[in-house]
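[1] when you get a sec, could you give me coordinates for this:
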Amino acid sequence: MENVRNLLDQHDLRLVLLAIMICCMACLTTVSLNARVTATSGRSRLAWLVASALLFGFGVWSLHFVAMLAFMPGYAISYALVPTALSILAACSGAMIAFTIWHLARSAVIGILAGGTMLGLSIATMHVMGVVAMRGCGIISFDKPTICMALLSDVLFAMLALWRMRGPSLPRRLEAAFWLACAICVLHFTAMSALRFSSKPKMVTSELEAGSVLLALFVSIPSVAILVAFFALALLDKHMSLRTLQEIARLRQLSDATQEGLLIHRHGIIREINRALCERLGITPESVIGAPIASALGAQAAARLTREHHDPNQAIIIDANCRSGEAIPMEVTIRAITFDGEESEIIAMRDLSTQRRDEARIRYFAHHDPLTGLLNRFSLRRHLSEALAATRPSDTHIGLLFLDLDRFKAVNDLLGHAAGDALLVEIAERLAEAVGPTDIIARLGGDEFVILLKNIPDERPIVACAQAIQVSMTPPIVIDGRQIDIDVSMGGAIHPRDGLDADTLLRNADAALYAAKAEGRNRYRLFDAVLHLRLQRRMHLQSDMISAMKNGDMTLHYQPLLNCVSGRLEGYEALLRWYHPEYGAVSPMEFIPIAEETDAILLLGDFVLREACRQLETWPRSQRVAVNISPMQFRLDDLPDRVAQILRAHALEPHRLELEITEATLIQNPEKAGETIHALRKIGVKIALDDFGTGYSSLNYLHRFPVDRIKIDRSFTNDLEQDNARAIVRAIIALGHNLNIDVTAEGVETPDQLSFLRDNCCDQVQGFLLGRPEPLYPASKIDVSRKEMETLTDASGLT
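    The predicted structure is shown next:
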């Protein structure tokens, strides 16, 4: 207490307070500058480090000498200039070393201990050098216990300051500055209380000395510099803080604008959360910031996020619990970041609810028909395979019933596809009511349905099911205010009698369906031995078709095309014929539909086109050949290029080739058909519209598509004895001539028909009366003279 009383008596308290104020400002500035060192890198970091060390050194030095000016021992004291200057250097260099150790230490503990010790020693060194610079106070001595206590307190306070200096928050900065000021002030005033002077002080005048006025001026310059630096740094720090806040606000706006949920936490405590995640979870930011993650996501999700080690490049799936109780699947990625100066983790969450719903819909539609909701072809085969695997042949059986709507295409064409879809939905509902509860209904596509009957004793349940379906379809179906009468044809097959595997059963049930249609529609039929033989023949024809083209079983026959007036031979129509080694002559009406069900129709079409052009090369240049083009072949994008290549290969003039297409070919894709026709006619190939008059929009096709010839269907030629047929044929011929389109009549078999066509100026005729399809005719045998044509006409009874 006596030392403290003496210390107070020997100091001017006003200057002491000034010294402490300068010290506090210097310490707070030093803490702020060190925060900038932590936040920057490279040269900027070094600059901030040097500035903090210099400012701290001047702060310690200013405190010491302003406080020494306040020291009044009762006699005059002066200071040696060289030790005084060296004391500044000691304070600055010591602070530089201490702060460098603290910033670069790999371990925070080592940085605090080593840096704090060095910082405390630099403060003590500066004080000792300042005391050594004192002159006029006699012999100076120290009270050793007091000096040791001062040095220990100085180092401990310096360590505390470095410990609390980490982190940019204002309370921590103030606390660190407080401990730093304590380290300086406690060291100075405790050490001053330990000073002992001799009773006879000697004035030393041989060294360079500075008076009190000069010293006051010298001390006040760095003090003012510290104040200016403090205020400048305060402004800079405020500016940086504002920029940081603006950046945080901008980042928050960006995070709120994103669709992903973002959450930042430190040790499981939420530091920040964006709007998207709050809205999805039904919470507010204020209710969860500062709370554990479990308060936002639920305990289980929080445990997975905080207890497990996560690869930042690999996402995990969690179920987050929202306030409504719904479990929301989330895809989560976690990365380490520095947030608000502290190591934290950012969790990015993507809501998988929509994706899961979409995946569920995809899985549903992978097994169900999107229009009717019935099982699709894939699911039917799966159920059928499972039923076959579980069925014992001696115990129970499996039945298949194929169902097809009669005249469905007509409904589609008349009322439109929307009405057709509504009709199919109603059919599906009626089927569900008609079949048994364990029966399985599937839609294969279009108007084709299949009923799978499991665990049946014999074929009687199949018959009963077919009859129930017929009854259910009896009432008319009302679509858009129109009543539609629907008939169905059905074909059934039973396992194991009609097939041991799924493919055989499906094929045989389909064969029974087509047999029912052939018998008059609105019927059902079960597969039997006759159908089995018919199906075997169909399979053999399908498998032998390709080889028949290669080994010569398929050949071209040619039917002549004659000028109706002159009787001059103008060309031939190439017709494909097949003589099978086992079945003999196979009608095109039989094998063409089989080929159209596979890609074989493309090979047949290419074969006919190439073979016809090869033989045309040997004919007189005045004759041409007509080749039928199938709808599938006509849809080929490269058909014009293929035709041009074949013509070039045989050096044929393009106008000698005429391609015949049907109205069915045009109706499938009118836009594409128009492009193909224009491309073919640009080559120079002639286009003929076959079977004219049998479609729904024949006149429309003549308007839309530039054809060179129309061929009157044989059904009109056969009915020329009837007034209506004659009127239609006259109209077609007149229409063609008015449009500058040649007209050919097919199926001419009697002189009367020929006479009528000639009298009405038909351009060209074709039929058995004039020549049957045969292998290549010699021109001398096929050329019919004008006189012979007149004889045929005179023999007819038509005028």
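[2] hey, let's count contacts and neighbours off CA atoms from now on
    Noted.
[3] show residues contacting whatever helix or strand I427 lives in.
    Using DSSP states H and E, I427 maps to helix 417-434. Here helix 417-434 makes contact (C-alpha atoms under 8 Å, 6 or more residues apart in numbering) with 371-372, 374, 408, 411-412, 441, 447, 465, 468-469, 472-473, 477, 479-480.
[4] before we move on, what SS does Y79 have?
    Put simply, Y79 is strand when judged by DSSP: H, G, I helix; E, B strand; the rest coil.
[5] ok, and the closest non-adjacent residue to it?
    Nearest residue to Y79, sequence neighbours excluded (C-alpha to C-alpha, 6 or more residues apart in numbering): M134, at 4.6 Å.
[6] and R525, by the same measure?
    Distances taken as C-alpha to C-alpha, 6+ apart put G491 closest to R525, at 4.9 Å, once the chain neighbours are dropped.
[7] isn't the one you found up against D528?
    No - contact between G491 and D528 fails when scored by C-alpha atoms under 8 Å: they sit 10.7 Å apart.
[8] the more surrounded of the two?
    Taking neighbours as other C-alpha atoms under 10 Å, G491 and D528 compare with G491 leading, 28 against 15.
[9] so what secondary structure elements neighbour the helix or strand in which that one is found?
    According to DSSP H and E, G491 maps onto strand 488-495. Helices and strands touching strand 488-495, by 3 or more C-alpha pairs under 8 Å, 6 or more residues apart in numbering; DSSP states H and E, are strand 397-405, helix 460-472, helix 502-518, strand 524-526.
[10] out of the ones you listed, which is closest to S344?
    Proximity to S344, assessed across the helices and strands packed on strand 488-495 by C-alpha to C-alpha, is greatest for helix 502-518 (61.0 Å).
[11] hang on, I334 in a strand?
    Yes - looking at I334 with three-state DSSP, it is inside a strand.
[12] to compare against the first, here's the next sequence to fold:
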Amino acid sequence: MYRVFYCLTVEHDLRLVAVAALLCVVSALGAVATARRAIDVPAARRTAWLLVAGFVTGVGVWGTHFVSMLAYEAPFPVQYHLAGTVGSLGVAVFVISCGWTLAVRGRNVLTAPAGGALIGAGIATMHFMGIDAMDVGAAMQWDAGLVVAAIVLAMQFAAGAAMVMTRFPSRRGLFGAATLLTLGVVSLHFIAMGALTLVPSSAAAAVDAGLVATASAGSLKLLAVTVALAVVLVVGIGLFAAVLDQHLGARRRAEMLRMRTLADATFEGIAVVRDGVMQDMNSRFCELLQLNREDLVNMPINKLILEGDLPPAGSEDAVAAKCYLRRRDGTALSVQVRRRSMVFGQDPSDVFAFRDVSAEEHARARMTHLAHHDTLTGLPNRLKFRESLEAALQQAWQTDTMVGLICFDLDRFKEVNDVHGHAVGDDLLKAVADRMLDALPGTAIAARLSGDEFAVVLPDVADRNDAVAIAQRVVNSVGSPLTVGSLHLKVSASGGVTIFPLDGEDSDRLMNQADLALYRAKGLGRNQVCDFDPKLGQMMQERRLLETDLAMAIEDELLDLNFQPQARLGDGRIVGYEALVRWNDERRGPVPPSEFVQVAEETGLILKMGSWVLRAACREAVNWPESCRVAVNVSPAQFRQGNLVMSVQSALDASGLAPERLEIEITEGVLIDDEERALNVLRALKSLGVGLAIDDFGTGYSSLSYLRAFPFDKIKIDRSFMTGLHLDREAQIIVQATIDLARELGIRVVVEGVEDFEELEALGHQPDLVLQGYLLSRPLTRGQIAGFADQSDPLRQQIVECISGAARHRKKA
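    Sure thing, here's the model as predicted:
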């Protein structure tokens, strides 16, 4: 160490040493900065920056070494061989460039220190080649230990500098690496120079050399400053280039980050493709495929295509193509693709924009499904069924086969809705649909047309008997008891069958024929299957004609009213009449009310007909004795759809009839659908002053609860309880209990359907009851009412004596 210290302090010009030290620091900073830039730039530019780093480092170290050698004050004149000196620079640049390349491009953790050690070896090589290029006119003797120490320290410090430079990109890491490289250069020079001893070879040579040295001492100092300035210029240019490129790179990165942020912010997946290989993509594209960017870069884009094709080149303005991409989990993603050509990274590329349309396709498929299927049961709806029927008929034409068409309808489904609510009705329809599908063959197409109406197409059916057997199997399956929630229900279905081409060839005609067969099945008692009979067409034609004629009769007021008397049993006094509508058609003659009233209810004509009955009954009743009331039955359709309160008020105002002389009769059906609305309507009628009666009492489901909830003045016990009353003890008990309950509630009672004295006697002594039935009188025409009181007086007295005798008989018993 003394020899090294002596070499530094005594054998060197300290002023030039200071210049060399400053030059070494600047050169180290430039070397590390340019090498670091080679790491940060893209791979395509890395080689150029590695060459710059090697050149800057080699020139800087060579300049530091050359100035340091000029600072060395040898005891003999010193001359430098140009070839050797310049050759040492070339070797330094080459070896150091290789070292930086190994340190920067290496993939292993040991490549950075190995590359740094190679840099140190290049510096050492350059140093000893430069000394060898010196001509001092003396022999050089070396201390081997110091030489090895110099080389080892140079390689260690350079290896440390490379490690710090590659692992710590911060400014602190940059200065640390430059410091270590500076220490490596300084330690190499001064330890190596301390290991050198010059031994004179001859006196003459020494004199000549001294003359050269003495003569060129000032020139050597000038040369040192010149070399230093040149090296500083070269290193400065390299350092400035590195800083400038770093600044420009930061701007480029900021711009790229901004562009990537914009690309990532889009709702579309974007991929940049060159020669069919993906170069880059945004995060949305990665999200769509559930893959990382590393997984997609350098992957052929066709590898992602499951189905369909990408747009061809030059299709920027064309309609977007559609294809399916493979996701990480193997599922297909439906996308819409557009393509555009552009320059990316100075190379022509294609940009593909992928828009996820799977949600749109799902929504479109859902809408299509809803447009063609019933939302409740999932079966095809009427539109889809007609398409399926047309397709089946077309196929049958081509294959010369038969097609069966079946229409089904649930029996008394409305009662389930009325009693248990629409939610239970919906569950029942779903259960019926499931049973229907289980009972049908696999080729059958079942659909729900509306409400409780279903239809089935049977392609390639064997014959009519086969279709009827299938329909009967469905009816039997539906008719089995089923459970809906906590309810145990028993429903039935009816079916109508028609066959293509035996019964017809047109789909509309076949549907009409199946409906006719279904109508016939219901008319035969329900829970049956009927096939089409040509006679049914005539029946339906007559039905349609009946509807037309009834509409004209209502419009022209060609209907009539009959009135059935009501008398009090206690004194036989006539208290009122019930208005009954009749129709005497010119062509048909008298049409039964059970026939035309049902048609009116099914077609909606009941609203006009009911309004006319109400007005006509009030006009007729205004001419009766004031003690007589008129009762008018209101249909459920009038109650639900018509403005009943306004119609009643209008009829009263137009006729001048006192409101208390009008009695509105309703059945339980108008109360079941919406009790709250029904209560509001009944209260409004009650506020007009009219009486309210519940008709057919005892045949519904909740009659007793209605007596408590609704403001009725009268109940009419259904005729089904009165027929054969004297023979049915249970019926007598029910009737008597009903009468007693009504009395306790202050409600009057009318007994309907009494046809003989035996049934009357079975009632016992009930003087406050009102009698209505054939025993008293059949319905009267308007002209018969005026003389009815006198003509019926003997009969009414006989009725009074009958119940009085029944009372005496019971007392004796």
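[13] what's the TM-score here?
    Superposed pair, TM-score by TM-score structural alignment, normalised by the length of the first structure: 0.56. Supporting alignment: 536 aligned residues with a C-alpha RMSD of 4.8 Å.
[14] coming back round to it: give me the contacts around the strand holding G491 of the first structure.
    393, 397-406, 458-459, 462, 466, 470, 473, 505-506, 508-517, 521-527.
[15] can you flag the buried ones in those residues?
    With neighbours counted by 16 or more other C-alpha atoms under 10 Å, the contacts of strand 488-495 of the first structure contain buried members at 397-406, 459, 462, 466, 470, 473, 505-506, 508-517, 521-527.
[16] still on that earlier bit, the counterpart of the residue nearest to R525 of the first structure in the second structure and V474 of the second structure, how far apart?
    Correspondence of G491 of the first structure to the second structure, assessed by TM-score structural alignment: G496. As for G496 of the second structure, its distance to V474 of the second structure is 12 Å (criterion: C-alpha to C-alpha, to the nearest Å).
[17] same deal with N623 of the second structure?
    For N623 of the second structure, the distance to V474 of the second structure equals 58 Å [C-alpha to C-alpha].
[18] could you check which of the two has the larger neighbour count?
    Neighbour count, other C-alpha under 10 Å: between N623 of the second structure and V474, V474 has more, with 23 against 12.
[19] buried sites along stretch 546-558 of the first structure?
    By 16+ other C-alpha under 10 Å, the buried positions in stretch 546-558 of the first structure come out as I546, A548, M549, D553, M554, T555, L556, H557, Y558.
[20] so which of those residues is the closest to T793 of the first structure?
    Proximity of these to T793 of the first structure (C-alpha to C-alpha) peaks at Y558, which lies at 24.0 Å.
[21] what about the counterpart of that closest one in the second structure, distance to K608 of the second structure?
    The equivalent of Y558 of the first structure in the second structure is F563 (alignment by TM-score structural alignment). The gap separating F563 of the second structure from K608 of the second structure is 20 Å, by C-alpha to C-alpha.
[22] and R748 of the second structure, by the same measure?
    Using C-alpha to C-alpha, R748 of the second structure is found at 30 Å from K608 of the second structure.
[23] now V634 of the second structure
    Relative to K608 of the second structure, V634 of the second structure is positioned 12 Å away (criterion: C-alpha to C-alpha).
[24] same question for F190 of the second structure.
    125 Å.
[25] looking at those two, which is more packed in?
    F190 (21 against 15).
[26] work out for me the element I677 of the first structure sits within.
    With DSSP H and E as the criterion, I677 of the first structure is inside helix 670-683.
[27] any idea how far L198 of the second structure is from D132 of the second structure?
    Relative to L198 of the second structure, and taking C-alpha to C-alpha, D132 of the second structure is found at 13 Å.
[28] sorry, slip of the keys, the one I care about is P565 of the second structure.
    158 Å.
[29] neighbour count: those two, which is higher?
    P565 (26 against 15).
[30] neighbours of F705 of the first structure, how many?
    Counted with other C-alpha under 10 Å, residues neighbouring F705 of the first structure total 18.
[31] among the buried residues of stretch 546-558 of the first structure, name the ones in strands.
    Residues of these located in strands (DSSP state E): M554, T555, L556, H557, Y558.
[32] what sits against the last one?
    Residues near Y558 of the first structure by C-alpha under 8 Å, 6+ apart: Y572, E573, A574, L575, R772, P773, E774, P775, L776, Y777.
[33] quick one: the helix or strand A320 of the first structure falls within to the second structure mean distance?
    Following DSSP H and E, one finds A320 of the first structure within strand 316-321. Following superposition, strand 316-321 of the first structure is found to deviate from the second structure by 7.2 Å on average (mean C-alpha distance after the TM-score superposition for the first structure).
[34] now which residue in the first structure aligns to L437 of the second structure?
    Using TM-score structural alignment, L437 of the second structure pairs with A432 in the first structure.
[35] any idea how far its match is from M473 of the first structure?
    According to C-alpha to C-alpha, A432 of the first structure stands 12 Å off from M473 of the first structure.
[36] now do I337 of the first structure
    69 Å.
[37] any idea what L449 of the second structure aligns with in the first structure?
    Matched by TM-score structural alignment, L449 of the second structure corresponds to L444 in the first structure.
[38] touching, that match and N376? I think so.
    Yes - between L444 of the first structure and N376 there is a contact under C-alpha under 8 Å: 5.8 Å.
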